[in-house]
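Asks: Sequence and predicted structure are below.
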Amino acid sequence: MKERMAVTRRPTRGMTRKPGVLSTFPLDNLVTEVHRLLGPTWALPPYNNILPSYLREPSSRLTKEDLDFLVLKGALDIPDPGFAREILKGYIRHIHPHIPFLNLELFSRAIFDDQHDSQGSISLLLYQAVMFAGAIFVDLKFLYAAGFLSRRHALETLFQRVRALYDFDVEDDNLIVIQSLLLMTYWYEDPDRHKDGRHWISVCISLACKTGLHLDHTEEPKPDHKLRNMLWWSVFTRDRLIALGLQQPPVIKDEVHSPIPMLTLENLDITTQKYAKACYGINERNLARIFLEKVKLCRCVKDDLYSWDCQPIHHNIPTIAPKPRQTSLWLSKLELDDWLQDLPETISFRPKPFLPAHNADLIFHSHCAWLKMVYLEIYSTIHRQLDFLSEKYSPSQPLSLDGPECPILRAAVEITLILQDLYQKQLIYYLPTTSVAMILRAGIIHIQEMFSGDPHVGAASFRRLSQCILALQQLGRRYGSAFFLATLLGAPKGSSVITCSPDEILAHVDIESLDKLTVSYAESSVSTILKIREPYDRDIISGLKSRKVERAGGDCGQNGSGTGSSLKCDSSPDDPFEIRDLDFADYSLK
């Protein structure tokens, strides 16, 4: 039984059922006990006048006091029709392709056409969860028109509605609760509380396993067989991507061998709903292919990808089974190489020098870019781990010394090229929350390369770092933590990064705060949901601290000033790392 929040008792309808007559407490509690055992004897007046007819009423197990409290919390407040339509558009465009479990036909008929097949066809809990998730991608003007002061204010308000409904067990169908919990994992905006996306995906997976969602029912198919399969793979991919962003092991362990068969294009419900087709255009089947490929890609994320229980081989500290770990990482790399080789050309990302003519093409382009970014992040993480375990591990050495084909540097370059393409098309805003961590890690690599001493490499790294900062600043309009991380990477206050020199950027890089994001600072005062857990990145930051101290000390010795020496940067047409419009095949990872 979930813990109920204590509230001061207020005047309510008593046994007379007349609003003007106060509760006849303590006798009125006898009525409450009867309702608790047998259910209310009336159909939730006046709440049935609040909810649209297409929404199901809350569970009959709720008491009147529970419902009163939900009204007080605003959990039964429904967005007006115009606002709800904008939210559902954002959901269809930017949430549904990532986790395509929702019955879009049912929601679209109710919200766009104001039609419904029967009374109470949509769960109140799931409806509020969709409103919360879709609002992430709604234009600010609609949020302001709805009375919200900011996007953060809107998301917090909408999320608290979903959470209140979940806490009070308003939904009896476990599959609907799982869907709602999956959407609740998009809540990341409160770093001071432990119930973030990682918490909600853990609860979601626990309920999914309890419900038997991970079991194969093909021999005795249930009526909701297709939904159960789609929902399981949506939960699986969401778990893997959250683990990738937070640098933590996934909740679903490798030993949990789900017998559910791999999805095929025929398994997916390619909707013919007119509003979905208006959003996706001719790209419906390709968006479905992106989800299928993302499932395959997420299967390359193993438990030990974020297992840092062993030291580099050359350290004098006893190692813990480095060889089996290396073998596992190499196997993951081979799987990743096979995935890239088999990726259909129709969904392979290519930078476009022109703007697609239709919004549907822009949406498709952004999803292709995101799939490529996920691949690059997994690829980079595997190589970071292999580098960390190698005998030649040297985090203080610039990666450019290994040449332009260094896997870790190449992945950071490719991510920056994707960001540049999306920035030019104003699509940065539509990247998911996990992209914030990816950009941060690419930015750290670029900062390290700015200290390489090679003016050509320094100039290219400066341009890439500037692109990462611009991307984080744009994402900050949706995800508050991105603004903060942009300042750590050197975003100057009161001026544009575009007009800054490399020296000015380096002077603003907050190495101390980056260091406090590492797990070595358990009680860090830095408020953000992101932590730098990977030893590879932590060692780079430690090296940057030393270099910054040496650089400042060298200047003090020369001119008595600690402002920092001038960073030599030169732009050359022969620069192998320069960001320019190139065929993406030139940067394909082998």
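Replies: Structure received.

Asks: Please make it C-alpha for all contacts and neighbour counts, starting now.
Replies: Will do.

Asks: what sits against Glu171?
Replies: The contact partners of Glu171, taken as C-alpha atoms under 8 Å, 6 or more residues apart in numbering, are Pro58, Ser59, Ser123, Leu124, Leu125, Val177.

Asks: What of Ser202?
Replies: Val251.

Asks: Same check on Met230?
Replies: Taking C-alpha under 8 Å, 6+ apart, one finds Pro100, Phe101, Leu263, Leu268 in contact with Met230.

Asks: got another, please set it beside the one above:
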Amino acid sequence: MSADNLLDFFKFAETSSVPQPVPCAEDTPKPRQPRNKTAKRASKACRSCRARKVRCDFVYTGAPCTNCKLDRVDCIIPDRIGNKAGNGFTKPKPLEAAEPNGEHNNGRGDIDGLTGQPRNARSRLYQYACGLAAGVIVAGTTEQEPRQPPTSDWYKSPSQSSRPSRPSLGESIVDLAAVPGFIKPPLNCISATDLAYLTSQGALQIPSTQLREELLNAFIEHVYPFLPLVNVHELASTVASGDASTGQLSLTLFQALMLAGTAFVDGEYLLSAGYSSRSEATKEFVEKVRLLCKYDFDSDKIVTIQSLLLMAYCTSGAMYKDNWRWIDMAISTAYSINLHYDPMTIDTGPGSDSAASKRLRKRLWWCVFMLAQQVTLSVHIPCKAPNDGATVPVLSEDDFEIAMLPPTVRWPGDEHSLLRDTNKQRLLAVMCVNMCKLSACFENILGLQYQTSNHGWDADDPNKRSYLIPRGEDVDQHKMKWQEDELEAMLTQLPHEAQNPARSAVDDAVDVHISLFHMFFCTVLSILYAPQMFPRNPGGAGASSSSSSDSSSSSTTTTNTSSSSSTSTSTNPTTTTPLAPGPTSSPGEKILNFRTISAQAACAITTVAQRLVVHGLIPLLPSTSVSYIVVAGFTHVSGLQSPSYEVRAPCLHQLRQCLKLLESLRENNAGAQSAISFLEAATRRLGMFAQ
């Protein structure tokens, strides 16, 4: 497989740049002043010009501005939140019960025709991938009804009687005069006109008691474990009280929490609330949060970051192009309040100096960092939030709230819910810590194996973005070995309960999060070795492959080589001797070994996801899981170029499984359709689609 094919993968998820706002019409020029004339500042400036303190002509020319055109850099406009062009929303099919796929894949075969195992840390990673793909446990180290809340009437406005009704939602929406007491009132700076507009757009509408409790419970069970951006016990106590006795919650954050729950709540609750599909509910809550952020309904920057992260985490499909925009805004806001500094060493301001507030700031920064890496993997655009300069230490178990919810607090669910089970809280906290470490490792691997390229950049087209391309053979092998050792050490430090991603007797939510970690781990493995599989020097790679074939001719091998260097690069010899790259290994042997580990990692991703399908847990996967399956599918597609049928057959079988998995994810993740189209297009180019 050529480097151009690999390049297509990184250009798979194209995102549109920040939309060009229409240049605002300035007032008629004022008469020239005879003296003491000072240059008027531009009404708007891009981020690059603002940082360099130079005049920006974005208002007159649109994005990109002249300075960014000449410098060939991204022209990022720090526009007000929510000024986007259209929603681009497509309504999917109505909610249906997820039908488990009973097919269990064991037909991976020997993808590269290689047997045996590499040595050292790479050997451990290879054994790990093989164990997951074969379903083998990896050895480790160890093991009453809700009360109706009182109401307040601060939402009443003169235009309330003319507010458009929402008959499709029926009784699921509480009247605006009956807002729960735990919701903070609007700021005094919010004008009556803005408040009336937000009311008319439905941004102030609150779901019914039953729906909001189920949505919050879905957030706590399925989003909070890997995105711990709130004090969850304080949140539950505040909502359960129904009044302001235990504190108040920002309406912006509340609507964002509702949005996060729409992706995981039982579809029956959404259907009974009047929504025709899960996507319709997601679209409505995204619009609510966007409007509240746009009109600065809450002045707390922490709330703004939390809301932006939840929007980036929960949107997919036609709205998925906005994910990077929400992340970029969250990063900018985080830096503006010094969130990237260790909260234990700086003054966080009045009201934020408590231990709980400092722990929240620490977790929130790592949520920004982790989600930025996930979005980078999805859209293949260089991360805009490098960890350089940040002094926040890595998370530890002490940074999480591990306590049982008091029995006096009424909360939906039984004694096995997350808030009432400290063992589950502790296990998921450890998994979140490992997810932080893996995200940091992923960032290092991107910097080691890939570089930013402006290939194809068009200064007149703002939609052309920089993207990542592999460095090829220019990688420092010592740094690569260090990354392998770091990944291997991470495996040995996993708790015993998290060693096997197969379904356990703990809990569905726990099983899904453990599976997500292993899928991301295998994705990082594939990304680590992918550039080495397809070196950028085809002639050298072809020669190496030929020499490798000649050296193994004495054993029982079947080698098919081509005189063309490009064909030699994509050839997978079949041998019975393990090829472990070491100080004496030839480049061809290293390529074969990289293909082996990457292929086994791709098989492991497919197998772990299939287990979730068999047990009916596929609807609980977030939108980030689509990227993992795409990486696995791309690896299987690369194996289809082998001239050996014994190599192509299992790759084709695995590719079918990836397509079936993406089909299963289409209901809850609209972005899966784009992934299906990408893999189908890749197989068409190889003439394999009919098979």
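Replies: Received it, and whenever you're ready, just let me know what you need. Not measured: the values here are computed from a predicted model.

Asks: Among the contacts of Met230 of structure 1, find me the one that's closest to Asp515 of structure 1.
Replies: Pro100 (38.2 Å; C-alpha to C-alpha).

Asks: Looking at structure 2, name the residue matched to the closest one.
Replies: Under the alignment (TM-score structural alignment), Pro100 of structure 1 maps onto Pro228 of structure 2.

Asks: Report the secondary structure state of the residue nearest to its match when sequence neighbours are not counted.
Replies: Using C-alpha to C-alpha, 6 or more residues apart in numbering and skipping the chain neighbours, the partner closest in space to Pro228 of structure 2 is Arg363 (6.4 Å). At Arg363 of structure 2, secondary structure determined by DSSP: H, G, I helix; E, B strand; the rest coil is helix.

Asks: what sits against the most centrally placed residue in structure 1?
Replies: The C-alpha lying nearest the average C-alpha coordinate of structure 1 belongs to Thr433 (C-alpha atoms, centre = their mean; 3.3 Å). For Thr433 of structure 1, the contacting residues are Tyr186, Tyr479, by C-alpha under 8 Å, 6+ apart.

Asks: same deal with Lys288 of structure 2?
Replies: Contacts of Lys288 of structure 2 (C-alpha under 8 Å, 6+ apart): Gln201, Gly202, Ala203, Leu204, Gln255.

Asks: preserved in structure 1, out of these?
Replies: Of those, the ones still in contact in structure 1 (both residues aligned by TM-score structural alignment, their matches' C-alpha atoms under 8 Å) are Gln201, Gly202, Ala203, Leu204, Gln255.

Asks: What about those, which are in helices?
Replies: Filtering the kept ones among the contacts of Lys288 of structure 2 for membership in helices, criterion DSSP state H, returns Gln255.

Asks: Neighbour count and distance to Phe521 of structure 2 added to the kept ones among the contacts of Lys288 of structure 2, as CSV?
Replies: Output for the kept ones among the contacts of Lys288 of structure 2, formatted as CSV (neighbours: other C-alpha atoms under 10 Å; distance: C-alpha to C-alpha, whole Å):
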residue, neighbour count, distance to Phe521 of structure 2
Gln201, 16, 42
Gly202, 21, 41
Ala203, 22, 39
Leu204, 23, 41
Gln255, 26, 32
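
Asks: Now which residue in structure 1 aligns to the residue nearest to Pro228 of structure 2?
Replies: Counting by TM-score structural alignment, Arg363 of structure 2 corresponds to Met230 in structure 1.

Asks: Same check on Asn669 of structure 2?
Replies: Using TM-score structural alignment, the equivalent of Asn669 of structure 2 in structure 1 is Tyr479.

Asks: With Phe182 of structure 2 instead?
Replies: Counting by TM-score structural alignment, Phe182 of structure 2 corresponds to Tyr54 in structure 1.

Asks: tell me which element the nearest residue to that match once chain neighbours are set aside falls in.
Replies: In this structure, Tyr54 of structure 1 finds its nearest non-sequential neighbour in Gly120, 4.5 Å apart by C-alpha to C-alpha, 6+ apart. Assigned by DSSP states H and E, Gly120 of structure 1 belongs to no helix or strand.

Asks: Who are the contact partners of Gly120 of structure 1?
Replies: Shown in contact with Gly120 of structure 1 (C-alpha under 8 Å, 6+ apart): Ser53, Tyr54, Leu55, Arg56, Glu57.

Asks: Verify the stated contact: the last one with Ile122.
Replies: What that stands for is Glu57 of structure 1. No - taking contacts as C-alpha atoms under 8 Å, Glu57 of structure 1 lies outside contact range of Ile122: 9.4 Å.

Asks: quick one: the match of Pro100 of structure 1 is in a helix?
Replies: No - counting by three-state DSSP, Pro228 of structure 2 is not found in a helix; it is coil.

Asks: Count the neighbours of it for me.
Replies: 20 (other C-alpha atoms under 10 Å).

Asks: ok, now Leu215 of structure 2?
Replies: Neighbours of Leu215 of structure 2 under the rule other C-alpha under 10 Å: 24.

Asks: ok, now Ser546 of structure 1?
Replies: 13.

Asks: what does Phe168 of structure 1 align to in structure 2?
Replies: Phe168 of structure 1 maps onto Tyr295 in structure 2, by TM-score structural alignment.

Asks: ok, now Phe132 of structure 1?
Replies: Looks like Phe132 of structure 1 aligns to Leu259 there (TM-score structural alignment).

Asks: Please list the outside residues in contact with the helix or strand hosting that match.
Replies: For Leu259 of structure 2, the host element (DSSP H and E) is helix 251-262. Contacts to helix 251-262 of structure 2, defined as C-alpha under 8 Å, 6+ apart, come from residues 183-184, 204, 212, 214-219, 223, 270, 278, 281-282, 285-286, 288-289, 292-293, 297-298, 303-304, 306-307, 310-311, 313-314.

Asks: what's the answer for stretch 327-334 of structure 1, then?
Replies: Residues outside stretch 327-334 of structure 1 that contact it (C-alpha under 8 Å, 6+ apart) are Cys300, Val301, Lys302, Asp304, Leu305, Tyr379, Ile382, Gln385, Leu386.

Asks: So which of the residues you listed wins on neighbours?
Replies: In terms of neighbours by other C-alpha under 10 Å, the contacts of stretch 327-334 of structure 1 top out with Val301 at 26 neighbours.

Asks: Quick check, that residue in contact with Arg238.
Replies: No - using C-alpha under 8 Å, Val301 of structure 1 is not in contact with Arg238; the gap is 11.8 Å.
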